[in-house]
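Student: turn this into a model:
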Amino acid sequence: MSNIIYIGYYFKVKPQQPAVEILIAELGYAGFESFVETDEGVTAYIQKDEWREAILEDIQILNSDEFEITYTFEDIEQTNWNAEWEKNFNPIIVDNVCAVRAPFHDKFDTQYDIIIEPKMSFGTGHHETTHMMIQHILNNDFKNKSVLDMGCGTGVLAILAELKGANPIDAVDYDNWCYLNSLENVERNNCNHITVIEGDASVLKNKKYDIIIANINRNILLQDLKTYASCLNKNGMLFLSGFYNDDIPMIKAECEKHLLKFEEKLERNNWVSLKFLN
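Tutor: This next block holds a predicted model:
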């Protein structure tokens, strides 16, 4: 049986901004789930089971006269993935408070130091949405709060939630690779209060949380917001990201339908993250 489970697309983009951000957003809607910005543009990854021959037909920016975008693609073998990340994964520091680094990086003198070996999982802090979610966690009270990290990817947000005093924490992802990667990263950061669960919103039945973090994409958020609202305790907080500025009216409307009140917006390169209260 083949161990090739992902396809990698290598995009060269001129000029890069704002084209790279737009391209990542459109690729996310098409089903791509992991992105690495490069000196020439962006590399994007999609599960082979989710790939189809016409996968790029709806990517409008590829037909734009404003940008020159070319690409190649290839099958990615699981055994090659660590080398890919070591070539592309640089450490980051968020607001001079939280560092996110790989095991092969030196330790930073920050209040929070998180070690992530991302493999194929999404969520290293490099992408705007993860960066903003880290900011939300840093800026809000998580002490003794029950937390759900939905679409946990690498587990980085759940790990930071524990470092901020949250307990207990559920980290959920439907992708087996993300599930296994989160387990590894939770252990790597000596976390004791995180339960990693493989599954989708259906695993949340009869569960309640003080705080829900969901960094996924617009379509899944719209589909699952009713479930999140039902799982949120009174006076609870909901943090959402994984969508573009133009998607805010749809997200707000769905949240208001379930009596969630808009509280705050963060924006980074046209990506947004919203905070709602129950």
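Student: make it CA atoms for all contacts and neighbour counts henceforth
Tutor: Fine.
Student: run a quick neighbour tally on the closest residue to residue 4 other than its chain neighbours.
Tutor: Nearest residue to residue 4, sequence neighbours excluded (CA to CA, 6 or more residues apart in numbering): residue 77, at 4.5 Å. As a burial measure, residue 77 scores 14 neighbours (other CA atoms under 10 Å).
Student: and residue 77, how far is that from residue 6?
Tutor: According to CA to CA, to the nearest Å, residue 77 stands 7 Å off from residue 6.
Student: nearest residue to residue 230 other than its sequence neighbours?
Tutor: residue 208 (7.9 Å).
Student: next one: the one you found from residue 177, what distance?
Tutor: From residue 208 to residue 177 the distance is 26 Å (CA to CA).
Student: higher neighbour count, those two?
Tutor: Between residue 208 and residue 177, counted using other CA under 10 Å, residue 208 has the larger neighbour count: 19 against 16.
Student: residues touching residue 264, list them.
Tutor: 274, 275, 276 (CA atoms under 8 Å, 6 or more residues apart in numbering).
Student: whoops, I mixed them up, residue 155
Tutor: By CA under 8 Å, 6+ apart, the contact list for residue 155 reads 123, 149, 171, 181, 182, 183, 185, 186.
Student: the stretch 151-278 of the chain: strands as residue ranges?
Tutor: 169-173, 194-198, 209-215, 232-244, 261-268, 271-277 (DSSP state E, counting those that start in this stretch).
Student: among the ones you listed, which is nearest residue 159?
Tutor: strand 194-198 (7.7 Å; CA to CA).
Student: what about residue 2, neighbour count?
Tutor: Neighbours around residue 2, by other CA under 10 Å: 6.
Student: helix/strand/coil for it?
Tutor: Following DSSP: H, G, I helix; E, B strand; the rest coil, residue 2 is assigned to coil.
Student: second chain to compare with the first, below:
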Amino acid sequence: MQNYLEFNFKISPLQPWNEILMAELIEIGFDSFTEEIDGILGYIQTDLFHEDQLKALPVFENENVKIEYSYEEMPNINWNEEWEKNFSPINIDDKVLIRAEFHESVPGMHEIIIQPKMSFGTGHHPTTHLMIQQMMDIDFREKKVLDMGCGTSVLAIYAKQQGAGETKAIDIDEWSVENSKENAVRNNVELDIEQGTAENLGNENFDIILANINRNILISDIPAYVSVLNKGGKLLLSGLCFFDVDDILEVCKECGLQLEKQLQREEWVSLLLVKP
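Tutor: Alright, predicted model coming up:
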């Protein structure tokens, strides 16, 4: 078993900064969280932790929130049991259910079966909900699809289930790639899964690009997405808080994209854009 560090983050005010902090912690290797009354507990493999990366997170520089933390080394734990105890199914508008194999099936709902392991932090729930909610209104039939920062590949899987053609899923983390391959098999869909970043895109072109990542990566990579998006293609973004929207839309406008639909859930936002 891997040795882990447990971090106790005290956050004031708690909302929406607990979700924002979790999203940023995932980017530096944290892989599970427990929500507390006054903050969160976060877990990271001991050999992956670098305190300079933690202190450099943008949320620590935001004057609207105060975050204090302490940490200690954890005893060996069966992490599969831990996430099974903490992972709950995600119900999107009583139409789509994202669940693990050990959860009960719900008659009448479209189901996506995943084995989330450590690649499904609680901070992703609102944005996953928003992405699926937007995707329910998109015609995926025979479309070529890209899922950037795929994580569990739940979005790529749903696109395939909705009739998408060739579908590529890319994530920077090796564990996400392996988890995505397992989840594709569970759902009987075929995905082209790669480890990498937007630099992997090359000269391929896509009809629909899904990117549920975070503000900084999106701002950096939107021009790359647009360069491989077909005319009339759709770009669906999330991993954004409401106060990120103006900055994201400015980049999108510079790249020639037009906003088609915006949804918000709690503090989180998704944007559906089209390339004219």
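Student: report the TM-score for the pair.
Tutor: Comparing the chains after superposition, counting by TM-score structural alignment, normalised by the length of structure 2, produces a TM-score of 0.85; 269 aligned residues with a CA RMSD of 2.9 Å.
Student: just the ones of the contacts of residue 155 of structure 1 in helices?
Tutor: Among those, DSSP state H puts 181, 182, 183, 185, 186 in helices.
Student: give me the most central residue, structure 2.
Tutor: Nearest to the geometric centre of structure 2 sits residue 212, at 4.6 Å (CA atoms, centre = their mean).
Student: where exactly do the helices run in the stretch 1-150 of structure 2?
Tutor: Counting by DSSP state H, counting those that start in this stretch, the stretch 1-150 of structure 2 has helices at residues 17-27, 51-55, 79-86, 125-135.
Student: in a markdown table: those, plus mean neighbour count and distance to residue 113 of structure 2.
Tutor: What follows is those, written out as a markdown table (neighbours: other CA atoms under 10 Å; distance: least, CA to CA, whole Å):
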| stretch | mean neighbour count | distance to residue 113 of structure 2 |
| --- | --- | --- |
| helix 17-27 | 20 | 22 |
| helix 51-55 | 11 | 33 |
| helix 79-86 | 13 | 14 |
| helix 125-135 | 20 | 14 |
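Student: export those to CSV and tack on distance to residue 267 of structure 2?
Tutor: Formatted as CSV, the helices of the stretch 1-150 of structure 2 follow (distance: least, CA to CA, whole Å):
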stretch, distance to residue 267 of structure 2
helix 17-27, 9
helix 51-55, 23
helix 79-86, 22
helix 125-135, 9
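Student: re the thing from before, distance of the residue nearest to residue 4 of structure 1 relative to residue 14 of structure 1?
Tutor: 29 Å.
Student: quick one: map residue 251 of structure 2 onto structure 1.
Tutor: Matched by TM-score structural alignment, residue 251 of structure 2 corresponds to residue 254 in structure 1.
Student: what's near enough to touch the closest residue to that match other than its chain neighbours?
Tutor: Computed as CA to CA, 6+ apart, the closest residue to residue 254 of structure 1 that is not its neighbour in sequence is residue 222, at 6.8 Å. With contacts defined as CA under 8 Å, 6+ apart, residue 222 of structure 1 is in contact with 250, 251, 254.
Student: nearest to residue 269 of structure 1 among these?
Tutor: residue 251 (18.5 Å).
Student: ok, and the closest non-adjacent residue to that closest one?
Tutor: residue 222 (6.6 Å).
Student: counterpart of that neighbour in structure 2?
Tutor: Checking with TM-score structural alignment, residue 222 of structure 1 has residue 219 as its match.
Student: how near is that match to residue 247 of structure 2?
Tutor: Taken as CA to CA, the span from residue 219 of structure 2 to residue 247 of structure 2 is 8 Å.
Student: do residue 194 of structure 2 as well
Tutor: Separation of residue 194 of structure 2 from residue 247 of structure 2 (CA to CA): 29 Å.
Student: of those two, which one has the most company?
Tutor: Remark: of residue 194 of structure 2 and residue 247, residue 194 carries more neighbours, 21 against 11, as counted by other CA under 10 Å.
Student: residues touching the counterpart of that one in structure 1, list them.
Tutor: By TM-score structural alignment, residue 194 of structure 2 lines up with residue 197 in structure 1. Counting by CA under 8 Å, 6+ apart, residue 197 of structure 1 touches 170, 171, 172, 173, 179.
Student: what about the second one, neighbour count?
Tutor: What it means is residue 171 of structure 1. By other CA under 10 Å, 28 other residues sit near residue 171 of structure 1.
Student: structure 2: which residue goes with that one?
Tutor: Alignment note: residue 171 of structure 1 maps to residue 169 in structure 2; criterion TM-score structural alignment.
Student: wait, doesn't that match sit right on residue 193?
Tutor: Yes: using CA atoms under 8 Å, residue 169 of structure 2 and residue 193 qualify as a contacting pair, with a distance of 4.7 Å.
Student: contacting residues for the residue lying closest to residue 245 of structure 2 once chain neighbours are set aside?
Tutor: Nearest non-adjacent residue to residue 245 of structure 2, counting by CA to CA, 6+ apart: residue 269, 7.7 Å away. By CA under 8 Å, 6+ apart, the contact set of residue 269 of structure 2 is 127, 130, 238, 239, 240, 241, 242, 245, 262, 263.
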